[in-house]
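K.L.:
Structure of the sequence below:
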Amino acid sequence: MTYCVGLYLEDGLVMLADTRTNAGVDNVSTFSKVYTSTVPGERALCLMSAGNLGITQAVWNRLQEGVMLEGTRQSLLTVPSMFRTAQLLGEAVRAVYAADGPALRAQGISFAASFLLGGQIAGGPVRLFLVYSAGNFIEATTDTPYLQVGEHKYGKPTLLRILTHRTRLEDGAKLSLLSMDDTLGANLSVGMPLDMVVYRKDSLAFPPIRRIEENDPYFHDLRDAWTSHIRDLFRDLPAPDWLVQPVDPAQTPA
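P.N.:
You can find the predicted model right below:
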């Protein structure tokens, strides 16, 4: 399994994924699940995937080679808008299902794949989509400025308490790492290292993918500080008033 989270912010996007894949407890590997496609000054697209690695890699390869969309072969380098890019990804997923679905079913393997797609194409806004295994999709909004795939439940509470669409990119990077840390501590199928992409609105170019290793000093200090501050805050919270022992005046020294 995996955990991927994308934050849709006023100033851009933060996208983070782990790299663990496993086919049983004795077959654990590391694969990047973050793909980028960029034409500087024209488009910057980022894809993150969860599910069967063979399926997700096949989908990415089809996107590179081109997929039929409304009668025309399109690729990530030719689609005219982010909405069309999400449609193209959906068509690629359906094409892989049509090609491989019967063989997978014959082996008792489910067609498990989901994707986060974020980015910007010149002339349009920054957008973030979640594309399901059926090829349909939803979009992040200012009311719900994040999307997750994979083992999403453990890292969700931190996002719910703090994140808004107006959260700064720098704070969004912190939040995504804390959300990932909660997931790493709760589920062994999610593991280091991590891959992060931070996209600034209207830059139309991605910086290099940031690989965060287990011994990364910033991530180490962040998770330690977060744990320490939460413990301090918890100790400072008042106890339930119905559990506070009343003082017996008869036992109070004169």
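
K.L.:
make it CA atoms for all contacts and neighbour counts henceforth
P.N.:
OK.

K.L.:
right, and Ser179 touches Gly155 too?
P.N.:
Yes: Ser179 lies in contact with Gly155 (Cα atoms under 8 Å); the separation is 4.2 Å.

K.L.:
can you give me the helices in the protein?
P.N.:
Counting by DSSP state H, the chain has helices at residues 53-65, 82-106, 156-162, 169-186, 217-236.

K.L.:
Of all those helices, which one comes closest to Arg200?
P.N.:
helix 169-186 (7.9 Å; Cα to Cα).

K.L.:
Check which residues of the closest one are buried.
P.N.:
By 16 or more other Cα atoms under 10 Å, the buried positions in helix 169-186 come out as 169, 172-184.

K.L.:
Run the angle between that helix and helix 217-236 for me.
P.N.:
80 degrees (axes from the mean of the first three to the mean of the last three Cα atoms, to 10 degrees).

K.L.:
Quick one: residues in contact with helix 169-186.
P.N.:
The contact list for helix 169-186 (Cα atoms under 8 Å, 6 or more residues apart in numbering) reads 3, 5-7, 9, 11-16, 151-152, 154-156, 158-159, 163, 190-191, 198, 200, 219, 222-223, 226.

K.L.:
filter the residues you listed to the buried ones?
P.N.:
In the contacts of helix 169-186, the ones that pass as buried (16+ other Cα under 10 Å) are 3, 5-7, 9, 11-16, 151-152, 154-156, 159, 163, 190-191, 198, 200, 219.

K.L.:
ok, back up a step: will you turn the helices of the chain into JSON lines that also has distance to Phe115?
P.N.:
Shown next, in JSON lines, are the helices of the chain (distance: least, Cα to Cα, whole Å):
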{"stretch": "helix 53-65", "distance to Phe115": "8"}
{"stretch": "helix 82-106", "distance to Phe115": "9"}
{"stretch": "helix 156-162", "distance to Phe115": "17"}
{"stretch": "helix 169-186", "distance to Phe115": "17"}
{"stretch": "helix 217-236", "distance to Phe115": "25"}
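
K.L.:
Alongside the first, I'd like the structure of this one:
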Amino acid sequence: MTYCVALKLDRGLVFAADTRTNAGLDNIATFKKLHVWEKPGERVMTLLSAGNLAVTQAVVSLLSEHIKTSSEGQPNIMTADTMFQVARLVGSAVRKVKDIDGEALAASADNFFVTFILGGQIKGEEPRLFQIYAAGNFIEVCDDTPFLQIGEHKYGKPILDRVTRRDMRLGEAAKMVLLSFDSTLRSNLSVGMPVDLFLYNKDSFTADRQFRIEQNDPYFRKLSEGWSNKLREAFADLDELEV
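P.N.:
Presented below is the predicted three-dimensional model:
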């Protein structure tokens, strides 16, 4: 399993993804699930992936190959005019991989369960954020709920529901996202460190703020311990049930 989250804020976009994948308790590995394409000064796009690793890697590889092999007049993610068109290209790539591998996966009792979060900005429009499903269809994030989660999301959702604001600073949002991961890591062994983090400043058209948060990262450890202490203090300050 995995956990990925992305936020669309007034100041830009925040993306994070864990790196754990497993095929049983004794077969655990690390794979990157946060992928970035960049044309400095023109566009930056990020794709987060969850689900069958072979399928998600095939989709990412197909998108990257199309950048090199697309003929003139045939759009790819680096030539599409809008993020909506990019989302459609990702959806088409998902369907193409399903056409190739879907029947074999079904026959072997594997599944084609995959989901993606696509976000970024193309010059001439605002940053945008989409969730893309296994059927290749997608939705775009709305102002009422400016974040998307895929994978093992239930443990990390409460803090996002309570704390997220559109006017947050990106560093503040990154702190919240890492606390969301801390809650998930404590409750689900299928999600694991390190965590890949990308902060995108609106209208910067550069992907220079990418980080990998390791298990022993001093800031993450301080954040986790501080959050645990504050929760205990808040719990102790609340009135007990009178029985």
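
K.L.:
Now for the residue mapped onto Ala50 of the first structure from the second structure, how many residues are close by?
P.N.:
In the second structure, Ala50 of the first structure lines up with Ala50, judged by TM-score structural alignment. By other Cα atoms under 10 Å, 25 other residues sit near Ala50 of the second structure.

K.L.:
Does Ala50 of the second structure touch Lys32 like I think?
P.N.:
No: applying Cα under 8 Å as the test, Ala50 of the second structure and Lys32 come out as separate, 10.7 Å apart.

K.L.:
overlap in contacts of those two?
P.N.:
With Cα under 8 Å, 6+ apart, Ala50 of the second structure and Lys32 have no common neighbours.

K.L.:
Excluding covalently adjacent residues, which one is nearest to Lys154 of the second structure?
P.N.:
Thr184 (7.9 Å; Cα to Cα, 6 or more residues apart in numbering).

K.L.:
and His229 of the first structure, how many neighbours?
P.N.:
Neighbour number of His229 of the first structure under other Cα under 10 Å is 11.

K.L.:
That should have said Leu48 of the second structure, apologies.
P.N.:
Leu48 of the second structure, neighbours per other Cα under 10 Å, totals 28.

K.L.:
what do you get for Glu91 of the first structure?
P.N.:
Counted with other Cα under 10 Å, Glu91 of the first structure comes out at 22.

K.L.:
Can you get me a residue count around the closest residue in space to it that isn't next to it in sequence?
P.N.:
Distance criterion Cα to Cα, 6+ apart; nearest residue to Glu91 of the first structure, sequence neighbours excluded, is Gly135 at 6.3 Å. Number of residues near Gly135 of the first structure (other Cα under 10 Å) recorded here: 21.

K.L.:
List the contacts of Gly135 of the first structure.
P.N.:
Counted by Cα under 8 Å, 6+ apart, Gly135 of the first structure has contacts 87, 89-94.

K.L.:
Reformat those residues as JSON lines; add distance to Gly101 of the first structure.
P.N.:
Putting these into JSON lines (distance: Cα to Cα, whole Å) gives the following:
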{"residue": "Gln87", "distance to Gly101 of the first structure": "20"}
{"residue": "Leu89", "distance to Gly101 of the first structure": "17"}
{"residue": "Gly90", "distance to Gly101 of the first structure": "15"}
{"residue": "Glu91", "distance to Gly101 of the first structure": "14"}
{"residue": "Ala92", "distance to Gly101 of the first structure": "13"}
{"residue": "Val93", "distance to Gly101 of the first structure": "11"}
{"residue": "Arg94", "distance to Gly101 of the first structure": "9"}
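
K.L.:
So Asp66 of the second structure is in contact with Asn76, correct?
P.N.:
Wrong residue type there; residue 66 of the second structure is His, not Asp. Yes: using Cα under 8 Å, His66 of the second structure is in contact with Asn76, at 6.1 Å.

K.L.:
Please identify which of those two sits among more neighbours.
P.N.:
Neighbour count, other Cα under 10 Å: between His66 of the second structure and Asn76, Asn76 has more, with 21 against 16.

K.L.:
residues contacting that one?
P.N.:
Taking Cα under 8 Å, 6+ apart as the test, what Asn76 of the second structure contacts is 63, 66-67, 70, 86, 89.

K.L.:
Next, see which of the residues you listed are matched by contacts in the first structure.
P.N.:
Shared with the first structure under both residues aligned by TM-score structural alignment, their matches' Cα atoms under 8 Å, the contacts from these are 63, 66-67, 89.

K.L.:
Now list the buried members of these.
P.N.:
63, 66, 89.

K.L.:
want to try CSV for the residues you listed, with distance to Asp144 of the second structure as columns?
P.N.:
As requested, those are exported to CSV (distance: Cα to Cα, whole Å):
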residue, distance to Asp144 of the second structure
Leu63, 31
His66, 35
Leu89, 26
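
K.L.:
Lovely, talk soon.
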